[in-house]
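Peer 1: Below are the sequence and a predicted model for it; my questions follow.
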Amino acid sequence: MPLLLCWVSASSLAKEQIAVDAIEAKLFYQYSGRFSSAIRSTDFLNNVFVGEYIIEGDTKAEPADTVLIDVAVPMPPGKDAFGEVELLITDLKTKRTLARMQHDIGKFSEAGVSHVAFLFPFGCTGVRLEARAKTAGIPAYSASKWMSLPFGCGE
């Protein structure tokens, strides 16, 4: 009987398609282990050493070579679903795929949002982040959301 209840619960959760609402990226600072504020498309990423960045204007900035990518997935409040997020990272210039990552979606908050986190070690190339989601039991992914991060190295 418990197995049947689990099957019924899982199938009832799988009926609503989930989709990505937002993507946010933050630098992971190497000295303190804290995160920068969210990177905006208007931010100037100042190269400290090859592949280590700070956000110009952040007076507490430290070198960083890893970015935290937060993908927000909403559901109507009080609902839940099983599913996954796929993140595709491509080189802005060559369009070459640098990484393709998937992660299961966790629990949804009371407000109906689940945050899925990815860490990516960046280098001297600008990247495009593209995320999409799907509900377990539904074969197709949702429409994707994307953002670009203008990494680059100079002297």
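Peer 2: Nice, I can see it.
Peer 1: Could you use CA atoms for every contact and neighbour count after this?
Peer 2: Fine.
Peer 1: and stretch 49-69, how far apart are its ends?
Peer 2: 22 Å (C-alpha to C-alpha, to the nearest Å).
Peer 1: ditto for stretch 90-99
Peer 2: 7 Å.
Peer 1: can you pull out the helices in the chain?
Peer 2: In the chain, the segments counted as helices under DSSP state H are 2-13.
Peer 1: and the longest strand for it?
Peer 2: Identified as the longest strand of the chain according to DSSP state E is strand 64-74.
Peer 1: other SSEs contacting that strand?
Peer 2: Judged by 3 or more C-alpha pairs under 8 Å, 6 or more residues apart in numbering; DSSP states H and E, the packing partners of strand 64-74 are strand 22-29, strand 52-55, strand 113-121.
Peer 1: Comparison target below:
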Amino acid sequence: MQNIAQRAFRVLAAFSLCASFVAACASAPAVPLPREELDGAKYKLVVISGRMDSRVVQFKVQSGGVVGVLVDEGKILSQLVGLPANLEMFKLRPVEGTENAYEGIFVNYQPDGSRAESEVKLTFNKDNFVWNLESATWERVQE
């Protein structure tokens, strides 16, 4: 009986160690994306508000700021009829004193055709970007 208890304890300890390791890896600091690498970078919206999407936005550096242009509609926006080509979804300007933070406007299109503009703050990293809007996962598309 004691042998079973010892085995159970070892198994639980091993699971605890694995969980701690995974949590440590998941919380590793993000690597900032330098401004010069942002021009042409593509990011995919993997999940938004619990729904799969897959739209892709390509960011282009312009004088005084950055524009994010829709290059792949993904699952949600593909349901819209008449969505214009090269749709600008982000209009951003750098935040002073930071290397990879921007603020500006995000244009949100819904499957019913409605459109809303929201103020947004983004922080670009090598593998993803994070923003201050609804829960979403944006991952960088590596080409």
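Peer 2: Right, received. Where do you want to start? The structure displayed is predicted, hence computed values, not measured ones.
Peer 1: TM-score of the superposed pair?
Peer 2: The TM-score (TM-score structural alignment, normalised by the length of the second structure) is 0.27; 62 aligned residues with a C-alpha RMSD of 4.4 Å.
Peer 1: tell me the contacts of the nearest residue to residue 54 of the second structure once chain neighbours are set aside?
Peer 2: Nearest residue to residue 54 of the second structure, sequence neighbours excluded (C-alpha to C-alpha, 6 or more residues apart in numbering): residue 74, at 4.4 Å. By C-alpha atoms under 8 Å, 6 or more residues apart in numbering, the residues touching residue 74 of the second structure are 53-56.
Peer 1: and which of the residues you listed is nearest residue 92 of the second structure?
Peer 2: residue 56 (16.8 Å; C-alpha to C-alpha).
Peer 1: Go ahead and confirm residue 129 of the first structure touches residue 120.
Peer 2: No: using C-alpha atoms under 8 Å, residue 129 of the first structure is not in contact with residue 120, being 10.5 Å away.
Peer 1: Pick out whichever of those two has more residues nearby.
Peer 2: Just comparing residue 129 of the first structure and residue 120: by other C-alpha atoms under 10 Å the higher neighbour count belongs to residue 129, 22 against 16.
Peer 1: ok, now which ones touch that one?
Peer 2: 87-90, 146-149.
Peer 1: cutoff 10 Å now
Peer 2: 23-25, 69, 87-92, 99-100, 144-149 (C-alpha atoms under 10 Å, 6 or more residues apart in numbering).
Peer 1: Spatially nearest residue to it, not counting backbone neighbours?
Peer 2: Spatially, and ignoring its direct neighbours in sequence, residue 129 of the first structure is nearest to residue 89 (4.9 Å; C-alpha to C-alpha, 6+ apart).
Peer 1: Thanks a lot, see you next time.
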